[in-house]
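[1] Turn this into a model:
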Amino acid sequence: MDLKALFSTKLSEVLKGSLTTKEIYSLIETPKNDEHGDLAFPCFQLAKIQKISPIEIAKQLASQINDTVFSKIDAVGPYVNIFFSKKELGKAIINPILHQEQNYGSSEIGKEKTVVLDLSSPNIAKPFSMGHLRSTVIGNAIANLAKKCGYRTVKINHIGDWGTQFGKLIVAYHRWGNEEAVAANPIGELFHLYVRFHQEAEKNPYLEDEGRAAFKKLENGDSEYLKLWESFRNESLRAFKSIYDLLSIEFDSFQGEAFYNDKMDEIVQMLKEQSLLELSDGAEVVRLDEQQIPPCLIKKSDGATLYATRDLAAALFRQREYKFDEALYIVGQEQTIHFQQVKGVLKKLGYVWAEQMEHIPFGLILQHGKKMSTRKGRVILLEDVLNEAIKLAKKNIVEKNPGIHNPDEVANAVGVGAVIFHDLKNDRMNNIEFSLRDMLTFEGETGPYVQYTNARAHSILRKYKGTDVCFEGLDDDESWDVLKLLNEFPRIIERSYKQYAPSILAKYLIHVSQAFNKYYGKIRILAEDEHLQSRVSIVKAVTIVLTEGLQLLGMKAPKEM
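    Coordinates of the predicted model:
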């Protein structure tokens, strides 16, 4: 139930067309202090229309609104402040939650629409570092939100398995590689070779030319180079899978950059036919001056293709394959111009669906205030972080609850969830300083705090001796604070998706947890009186919302901690 919409409708009936219901809705505010009401309507806009003092208008409206859904209506200066009837509206809020359970918050805004999401996309032959976490968990949460809103989702892991870096890696392997060492520790050894290449190239710049030449041979189908590249790719995917399993994330496609090798000629030919290609220092580019974007490089002077060429081919393939209504690229903010160029070229080719392509940028995860770098070997491995988080979570859980039945399962849910939540609670455009200690605390704005709140609510339900719950109405402020928040869940989900901002949902779950813990601290929930079932029904509704909210963020919600 949208309480603002309810208030808007009642005001509209009294105002009789002075403002539309939509205009009224946009003006309604939520008072900062609960003592001033649940909602407030400022009368300044009406004062301009009616040429009457806003204070006088507030008095008139307060006297004219009369409905059982309001327990109190006050004119306070130029504002009409309303208090809802807690008992009356409490039933209308709680019953749909209890009835729908995990379907609560679902919508149909995406009905019969498809959204394709390009996320995670690590480079093969390099370790999966903390730097890859953001695209992975932000993209997964957005996909979950889209599905909750009724969209068909297609999650694509556009693996970085092509490009000049593989020429460099092949050169490094031939110069310094050891077949047995690579077989024993593929990712670690290949990463070591990649870092060494860049260290040596600083002293010997000709290595860069050697790397580019090796990639050109790879592009031209050299059998030895292709065999090496394929082994790098297979070993990398095996290593990545163990991390995705830890995160409980699945993909619909692992079609990486190499998949589009035979699909780029069509794009290049289209650009030629429409006279969009120009020579610039020997390279072929598409100028985007009218869009005030730098030229998009399609082919280097040696004829080698680039990220843009492959992304153009990928966009065209995805539109043909999935007929997407939205295509979301969850990629760091440093790629903003790249995606503007890709979109700009597609628009010049006449593809109107390019307007549905959206780059979803995000900030960096920093280590001691610095960006992580694979070239310089300055990385924190995500798998190490997840395993350490699980280990520390188990230590905390066993200390707090020595008799817990499934400590390993719960530790996994809490440790991994702590890492995910620490990322998602932040606005995606903000940079985040890596801190395992901050992630794992059971207090404050953390994943374990929300999970523990949910487990505490489940513990109350286990102690409840009744078989059914039914909300018959409560009048206390603490329960009303919880109810108002639970009521917002459907709108929070829509807003989180429309703004591509899982942080909105994460912060909301913190507020629900805080309100419930305040309620738990002040009210004897299991007291044997006539309001017992109503109080327990609130507890159950809290577990439904917290569990579903955590799952939408890509986290597990253990019932015991």
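[2] contacts and neighbour counts: CA atoms only from here.
    Noted.
[3] ok, now how distant is E208 from T68?
    Remark: distance between E208 and T68 (Cα to Cα, to the nearest Å) = 77 Å.
[4] higher neighbour count, these two?
    Between E208 and T68, E208 has the larger neighbour count (other Cα atoms under 10 Å), namely 20 against 10.
[5] Mind telling me what element the more buried one is part of?
    helix 206-219 (DSSP states H and E).
[6] and that helix, what other elements does it pack with?
    When contacts are defined as 3 or more Cα pairs under 8 Å, 6 or more residues apart in numbering; DSSP states H and E, helix 206-219 sits against helix 164-176, helix 186-203, helix 223-247.
[7] Now distance to S107 and mean neighbour count too, for these, in TSV please.
    Listed next are those as TSV, based on distance: least, Cα to Cα, whole Å; neighbours: other Cα atoms under 10 Å:
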stretch	distance to S107	mean neighbour count
helix 164-176	44	20
helix 186-203	43	19
helix 223-247	26	15
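[8] Switch those helices over to a markdown table; also include distance to A214.
    Output for the helices and strands packed on helix 206-219, formatted as a markdown table (distance: least, Cα to Cα, whole Å):
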| stretch | distance to A214 |
| --- | --- |
| helix 164-176 | 5 |
| helix 186-203 | 13 |
| helix 223-247 | 8 |
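[9] looking at the ones you listed, which is closest to S12?
    Of all the helices and strands packed on helix 206-219, it is helix 223-247 that lies closest to S12, at 48.6 Å by Cα to Cα.
[10] Nearest to T467 among the helices and strands packed on helix 206-219 would be which one?
    Nearest to T467 among the helices and strands packed on helix 206-219 is helix 223-247 (35.5 Å), distances taken as Cα to Cα.
[11] I have a second one here; can you model it like the first so I can compare?
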Amino acid sequence: MIYKDKIAATIAQVVDLEVEAVQRILETPKDLKMGDLAFPCFQLAKTMRKAPPMIASEVAERLTPALQAAGVPVGSVQVVGAYINLFLDQQAVAKDVIATILTEKAGYGSADIGGGAHVTIDLSSPNIAKPFSMGHLRSTVIGNAQANLLAKIGYQPVRINHLGDWGTQFGKLIVAYKKWGSEAAVQQNPIPELLKLYVQFHDEAKADPSLEDQGREWFKKLEDGDQEAQQLWQWFRDESLKEFNKTYALMGIKFDSLHGEAFYNDKMDRVVNELEAKGLLVEDEGAMVVKLDEYDMPPCLIKKSDGATLYATRDLAAALYRQDTYQFAKALYVVGNEQRLHFRQVFKVLEKMGYGWAAEMHHIPFGMMLKDGKKMSTRKGKVILLDEVLQAAIADVKKVIAEKNPNLANKDQVAEQVGVGAIIFHDLKNYRMNDINFSWEEMLTFEGETGPYVQYTHARANSILRKAGYVESSDVVLPAGALEGAEAWAVVTLLLNFPNVIKRAGEEFDPSALGKWIIDLAQAFNKFYANVRVLAEEEAVKNARLQLVAATATVLHEGLRLLGLEAPAEM
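    Predicted coordinates:
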């Protein structure tokens, strides 16, 4: 809330507390009848040695003139037991917030917290030659939304697709391709064909374990620069990226870097040498590790007994490269919850190496995308392809449009925007740590707390403005009765809180905070539209209400954009 900081600072002066302490206990009542903000006085009882209700009465008496002097538009200050309930001046606040939105437009809610500093964001990161499955959706959309939110509060996000383009699986795939593959089949349908070969390899290896040895041999050839192995690997990578890029384009997601695991092959010696030079590398059962006993963690493996490097070595090399390249203020890794220990180890190793910036490296974990309550497995071929889900959602929306609005302009474009939006929003409305069970029915429902519902609300607001012949103006005049009532105030208070929601979602790495807030705004707006006659007879009243509609449409559009969704003007 724009006024919350001012109110907290004023209360802090009156009760002689730190501003941060006041901000922690200042509440937003669930029932608007209890005020817009409430300050409980229980904590003051120890220092003031009085009963909390008595303290509340004394503080409230001094607070009213102090708030007026600070320029806070407070309508009244009421005491209920130990609580001081603050009611804002609804007309003054409505006028202020609507004028601010209509002036700043898409800039509303922006902040300069980041000061233009870089934040690297490791997101998506599918494995080459394997399908882009629903399992990859979460990292992709959470990471993209987080990047948008950080840009909104003044950081410069660097989206990195750390592709899984190295490892023994490529040796296995080379063996499978040479034994059972066809160049024409791969070119015609790259990912499904490569997946079929990968699954076939594991099926055949159950009966013939020597295939696993052949796979390791071919990966060793690849590591050693064998020409045939490298050509096949590069071809698998190129064909996979062509397919991935179609899906990314459909979702409107772009990357600043496609450096995958293979990129760091020649950068790991630096890590090993530096760890040795700093006396951090020790031998443990033939392997080289960094001990992390003081953090109650197992050792971080840097080199296996056969000399092969591991994921940790690669991630350490990547961190050093990214700090050298971008001088990041923060580094985020949007990777599943099962990798929690791995990232804790990597960050602690960097800290032991003496890099202070390791304190600003954050693992952004998330729950799994499940099917029938179980984890999806590429090896067993039990995957749901993301592109198939997106296409099915688009087809579903096309049917709805054909039934409800067959004369809609740009039908195909709108179907794409709404179908893709349904899939993205279904993920982002959930807190990222929650597991999500894949469900066609829930994901493709276009009612209730869904992306299409919010998009439709935005389109409806635009439709009202078009039909009314609304002329844009940031000069807000509120005649008596124009925006009075609980329905209008519910919309105004949500709009007022938008900058605070953006700040919290960005700083706490929680796009779902914005997802939930957008649903609340859409619901509040629809309630307002259902109960208040927007197109009133009196011109000044009608214009004021249309300005609230315009402000709502502007903020819905920006909120959807930040989550990675389009906002069609017509549906």
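[12] circling back to that earlier point, would you mark the buried spots in the helix holding E208 of structure 1?
    Using 16 or more other Cα atoms under 10 Å as the test for burial, helix 206-219 of structure 1 gives 207-208, 211-219.
[13] before we move on, what about stretch 536-550 of structure 2?
    540-550.
[14] swap in stretch 459-477 of structure 1?
    Buried residues in stretch 459-477 of structure 1, counted by 16+ other Cα under 10 Å: 461, 464, 469-474.
[15] Same check on stretch 91-110 of structure 1?
    91, 93-98, 101, 104-107, 110.
[16] And for stretch 304-322 of structure 2?
    304, 309, 312-320, 322.
[17] Inside helices: which ones of those?
    312-320, 322 (DSSP state H).
[18] right, and out of the residues you listed, which lies closest to L194 of structure 2?
    R314 (25.4 Å).
[19] What residue in structure 1 is paired with the closest one?
    Residue pairing (TM-score structural alignment): R314 of structure 2 is matched to R310 of structure 1.
[20] There's contact between its match and M264 in this structure, I believe.
    Yes: between R310 of structure 1 and M264 a contact is recorded at 6.3 Å, counting by Cα atoms under 8 Å.
[21] And the buried residues of stretch 536-550 of structure 2, which is closest to V119 of structure 2?
    When the buried residues of stretch 536-550 of structure 2 are compared for distance to V119 of structure 2 (Cα to Cα), A550 wins out at 33.3 Å.
[22] how about that closest one, what's its match in structure 1?
    Superposed on structure 1 with TM-score structural alignment, A550 of structure 2 falls opposite K540.
[23] which residues touch its match?
    Contacts for K540 of structure 1 (Cα atoms under 8 Å, 6 or more residues apart in numbering) come out as 98, 457-458, 461.
[24] ok, now D387 of structure 2?
    Neighbouring residues of D387 of structure 2 by Cα under 8 Å, 6+ apart: 132-133, 247.
[25] repeat that for 10 Å
    By Cα atoms under 10 Å, 6 or more residues apart in numbering, the residues touching D387 of structure 2 are 131-134, 243-244, 246-248, 250-251, 393, 420.
[26] cool, and F254 of structure 1?
    F254 of structure 1 touches 121, 155-159, 237, counting by Cα under 10 Å, 6+ apart.
[27] try 8 Å
    156-159 are the contacts of F254 of structure 1 under Cα under 8 Å, 6+ apart.
[28] ok, it to I156 of structure 1 distance?
    Taken as Cα to Cα, the span from F254 of structure 1 to I156 of structure 1 is 6 Å.
[29] got it, and C43 of structure 1?
    According to Cα to Cα, C43 of structure 1 stands 50 Å off from I156 of structure 1.
[30] Next: S18 of structure 1.
    Separation of S18 of structure 1 from I156 of structure 1 (Cα to Cα) stands at 50 Å.
[31] same deal with K126 of structure 1?
    Taking Cα to Cα as the criterion, K126 of structure 1 is separated from I156 of structure 1 by 19 Å.
[32] Likewise for T547 of structure 1?
    Taken as Cα to Cα, the span from T547 of structure 1 to I156 of structure 1 is 26 Å.
[33] same deal with F489 of structure 1?
    28 Å.
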